[in-house]
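Student: Here is a sequence with its predicted model. Questions after.
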Amino acid sequence: MKNISHIEFYTETKEERLPGFAPDFPYIASCAQLDKYRDGFVPWHWHKPVELFYMESGAVEYCTPQGSTIFRAGAGGMVNSNILHMTRPRGKDEENIQLNHIFDPSFIAGEAGSRIEKKYVVPITAASQLEIIALYPDDPQQARVLGLIRESFRLREQDDGYELQLRAALSEIWLALLALSRPLLKEKQRYSKTNERIKPMMIYIHEHYAEKISIAQLAAATFSSERECFRLFHNCLHMTPVEYIKSYRLQMACQMLARGREPVTSIAQACGLGSSSYFGKVFREQTGCTPSEYRQKWQDHDSEGQC
C-alpha cells in the first residue's frame, strides 16, 4: 500500500492518474495522509474507477456537485465512478489517514455486458443520484460494511491467492452497498449529470491555464453560454470560473516549485499568474508562505512510503 501526499493528472484527459493501475489488474490500494498533502487539500478531480475508503484517523470533508459530507475516524464510504469530487481535512495539526481501495468496476463485474455487471454493478455506477455512499459506525447495518472494509485492508499481496481473496472481499462489500442503496435507487432520478457538462470546461482550463482565459472564450470553446458557464461552476464546484482558473494555476505553480528549479518569475509567467509580485501575493494568500519558502519545504520531498 503506497503512501500518497498529492495527486497527478493524465495529460490527455485530465483525469486522476493512478500509478500501478494495470489492465490485467485494475486495482490499487493507497494510504492518503491528508495532513501531509502539499496543497492542504485534494483538488477537484474525477476517475472512472470507484473509490472505497475508510477513515483511520482524523476527519475529512468530501465535496461533490450535490454538496458536502463529513467523515470522521471510523467512518467510510464510496465515491461513484466518474464523479467530480474534492476532499480536505477538517482538523488542523492532527494526523489524518485515509485507506483507499480504488478499482475499476470491471474488477468485480468481469467481462463487459456480463450478467454480474448488469445485475449488480450498473445499478450503482449508472445512478446519477449516488455520488457518494456514506457509512457511519452508529448505524448497525453500515457498521457491518465498515467492518468488512476495514478487514479487507489486512489482505497482503504476498498472501497465497491474494487477487482472488481481494476480489471476493470487494464483491461482498459491493453487494452490501447495493442492499443499502436500494431505497434510493428506487426513487426517481432527480439529479442531472451536471458534472459531465462542466468537465469539458475544466479540461479547457487545464489545457490553457498558461494563457489569458476570458469567460467568453471558455464558454465558446465548450459550446455554452457565459450564463451557463457561471451556473455550472456555481452549482458543481461552488465557485466562479475565475476562482477555479486561479486555483488551478496555483496548483500548477505548486507542482513546478516542488519538482523543478526554474526561477519563481518564470513559474509565475508559465502558470498565467503574471508578475512575480502578484504571484507572490496570491500564493501567500493561498498557502500561507512565499513561493521560495514553499519550494524549500517540498523540494526533494519523498512522497512514497508505507502506512
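Tutor: Received, thanks. Numbers count the residues shown, from 1 in each chain.

Student: alpha carbons only for contacts and neighbour counts from here, please
Tutor: OK.

Student: Which residues does stretch 196-203 contact?
Tutor: With contacts defined as C-alpha atoms under 8 Å, 6 or more residues apart in numbering, stretch 196-203 is touched by 13-14, 218-219, 221-222, 229, 232-233, 236.

Student: 6 Å - rerun?
Tutor: Residues outside stretch 196-203 that contact it (C-alpha atoms under 6 Å, 6 or more residues apart in numbering): none are found.

Student: Tell me the buried residues in it?
Tutor: Buried residues in stretch 196-203, counted by 16 or more other C-alpha atoms under 10 Å: 198-203.

Student: Just the ones of those residues in helices?
Tutor: Among these, the members found in helices (DSSP state H) are 198-203.

Student: nearest to H47, of those residues?
Tutor: Ranked by distance to H47 (C-alpha to C-alpha), those are led by K199 at 11.6 Å.

Student: Quick one: the helices in the protein, in order.
Tutor: So, for the chain - with DSSP H - the helices run 106-109, 115-116, 122-125, 140-152, 162-186, 194-208, 215-221, 226-232, 241-259, 264-270, 276-287, 291-298.

Student: Make CSV from the ones you listed and add distance to K92 to it.
Tutor: Output for the helices of the chain, formatted as CSV (distance: least, C-alpha to C-alpha, whole Å):
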stretch, distance to K92
helix 106-109, 36
helix 115-116, 43
helix 122-125, 34
helix 140-152, 25
helix 162-186, 31
helix 194-208, 29
helix 215-221, 35
helix 226-232, 31
helix 241-259, 21
helix 264-270, 28
helix 276-287, 14
helix 291-298, 18
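
Student: roughly how far apart are V242 and A168?
Tutor: 46 Å (C-alpha to C-alpha, to the nearest Å).

Student: Alongside the first one, take a look at this:
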Amino acid sequence: MENTASAMASMEKLDHSNQAFPVSEFIDEYDASSGGIYPSHWHQEMELQIILSGSARYTVNGENYVVKEGNALYIAPNAIHQSSSLEPGTVGYNLVILPVLFTRILKNIHCEQYSLPLTMLQPSAFLISPDSKTGFSILETMRRMYYTESSNHAYELFLLQNLLGIWRSLLALFPKPASDTADSPKLLKESRMRDMLDYIHENFSQPITISQIAASASISRSECFRCFSDMSHITPMEYLNQYRMFEATRQLTTTSDPITDICYAVGFNSTSYFSKEFKKIYQMTPREYRASKKV
C-alpha cells in the first residue's frame, strides 16, 4: 500500500486498493491544495490524521479543532469535515479506514461493544495530543506507520496490528456519551448537509442556484443558509466557489487540458472572470499556477 496525495470527491468514494482490507493512506500537502483548504466533504470511513509539520484547523460537524504539529485528530464515519492550513508547509499523514475492518473482527470474537463509537458515530471528532501516555502512544504509532515502507514484508499485517492498537487506545480516551438519546435536530441538519454537499459535488460544473441547493435536501433557502453557517461557517455560494477553485487547481496540476476547457468544466462561463477570481486567491493566473507546479 502506497502513500498517495490526497484527493477529494463528492460523498468521497474512496477506492481502496484491497477491498478485503479497506485501509488507505494519504499525504495531505496543504500548500498544493486550493488556498491550503480541503473543502467540506464526508465519507463512510473513519479518519485519523497526524500533522507532521505546520498546523491545521478542522471543522467537523460544525465544531472547530486546531491540530498542531505532532498532534492528531480522529474523525468519525459520515462526519462532515473540512480542513485548512494555519501556516505554510503544513503536511499531514492521513489514515482512512472503512469501519467494517474493525466491526467484522470484533463480531467474530463476540466483542461488538468495542465498535459502538463507529456505529453510534460518537464522538464525531477527538483531538489526540501527547499530553497523556495513551495519546503519546497513539502518535508514536502513527509516526511509525508513516515511516514504514509499504513494500515491507506483510505490510498489511503491520497496519492491522497497529490500527487495532490505536483503536484500543482511542476507546480508553473517548468520553462517555452524555446521553443515550441522540440529538435528533443535529443529526437531521448533518443529513441535510450531506445531501447538499453531494448535490454541489455532482453538479458544480453547471449553473447552480441557492434554491436548487436547498431543494436537494428538501428545505427552504433560509434553512440552507443556516445549515452551511452552522456546519461549514460559510455561505452556500462561498462553498460552491471554494469547491470550484479546488477542482480547478486539481485539473491544472493533474491534466494537460486547455485552461479555457478547465474554466468551463468547473462551472465558470467566462474565462476572464475565472482568471480574475483565481488571481484573487493565488496571486497568479491559472497559467502561472500550472507552470509553478510543474516539476
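Tutor: Looks like it arrived, so ask away. None of the values given here were measured: they were computed from a predicted structure.

Student: TM-score for the pair, please.
Tutor: The TM-score (TM-score structural alignment, normalised by the length of structure 2) is 0.86; 293 aligned residues with a C-alpha RMSD of 2.7 Å.

Student: Of the helices of structure 1, which is nearest N3 of structure 1?
Tutor: Once those are compared by C-alpha to C-alpha, helix 291-298 is nearest, at 15.9 Å.

Student: how about that closest one, aligned to which bit of structure 2?
Tutor: Aligned using TM-score structural alignment, helix 291-298 of structure 1 spans residues 286-293 in structure 2.

Student: From the rest of the structure, what touches that stretch?
Tutor: 252-253.

Student: Repeat that for stretch 256-266 of structure 1.
Tutor: Outside stretch 256-266 of structure 1, the residues that reach it (C-alpha under 6 Å, 6+ apart) are 276, 295, 298-299.

Student: If you rank these by neighbours, which is first?
Tutor: In terms of neighbours by other C-alpha atoms under 10 Å, the contacts of stretch 256-266 of structure 1 top out with R295 at 21 neighbours.

Student: and that one, how far is that from I149 of structure 1?
Tutor: With distances taken as C-alpha to C-alpha, R295 of structure 1 is found 37 Å from I149 of structure 1.

Student: Counterpart of P39 of structure 2 over in structure 1?
Tutor: Aligned partner of P39 of structure 2 by TM-score structural alignment: P43.

Student: M86 is in contact with its match, correct?
Tutor: Yes: P43 of structure 1 is within contact range of M86, at 5.1 Å (criterion: C-alpha atoms under 6 Å).

Student: Identify the residue of structure 2 aligned to T222 of structure 1.
Tutor: So, by TM-score structural alignment, T222 of structure 1 is matched to A217.

Student: List the residues that contact that match.
Tutor: With C-alpha under 6 Å, 6+ apart, A217 of structure 2 has these contacts: 192, 195-196.

Student: Including distance to E156 of structure 2, could these go into a markdown table?
Tutor: Formatted as a markdown table, those follow (distance: C-alpha to C-alpha, whole Å):
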| residue | distance to E156 of structure 2 |
| --- | --- |
| R192 | 36 |
| D195 | 34 |
| M196 | 36 |
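
Student: Which of these sits closest to S53 of structure 2?
Tutor: The closest of those, once distances to S53 of structure 2 are taken by C-alpha to C-alpha, is M196, at 32.8 Å.

Student: I'd like to know how many residues surround the residue mapped onto N78 of structure 2 from structure 1.
Tutor: In structure 1, the residue matched to N78 of structure 2 (TM-score structural alignment) is N82. As a burial measure, N82 of structure 1 scores 17 neighbours (other C-alpha under 10 Å).

Student: Kindly report the same for R90 of structure 1.
Tutor: 18.

Student: Could you measure from it over to V60 of structure 1?
Tutor: Taking C-alpha to C-alpha, one finds R90 of structure 1 at 5 Å from V60 of structure 1.

Student: can you count the residues close to F21 of structure 1?
Tutor: 16.

Student: corresponding residue for it in structure 2?
Tutor: Aligned partner of F21 of structure 1 by TM-score structural alignment: S17.

Student: for L250 of structure 1, same thing?
Tutor: Checking TM-score structural alignment: L250 of structure 1 goes with M245.

Student: And for L166 of structure 1?
Tutor: Aligned partner of L166 of structure 1 by TM-score structural alignment: L159.

Student: State the distance from the residue nearest to that match when sequence neighbours are not counted to V23 of structure 2.
Tutor: Nearest non-adjacent residue to L159 of structure 2, counting by C-alpha to C-alpha, 6 or more residues apart in numbering: M145, 7.2 Å away. In this view, M145 of structure 2 and V23 of structure 2 are 12 Å apart by C-alpha to C-alpha.

Student: of these two, who's got more company?
Tutor: V23 (25 against 19).

Student: show me what contacts the more buried one?
Tutor: Here V23 of structure 2 is in contact with 96-97 (criterion: C-alpha under 6 Å, 6+ apart).

Student: try 7 Å this time
Tutor: 16, 96-98 (C-alpha atoms under 7 Å, 6 or more residues apart in numbering).

Student: and if you look at P99 of structure 2?
Tutor: Taking C-alpha under 7 Å, 6+ apart as the test, what P99 of structure 2 contacts is 45-46, 118.

Student: Mark which of these are buried, thanks.
Tutor: Among the contacts of P99 of structure 2, those scoring as buried are 45-46, 118 (criterion: 16+ other C-alpha under 10 Å).
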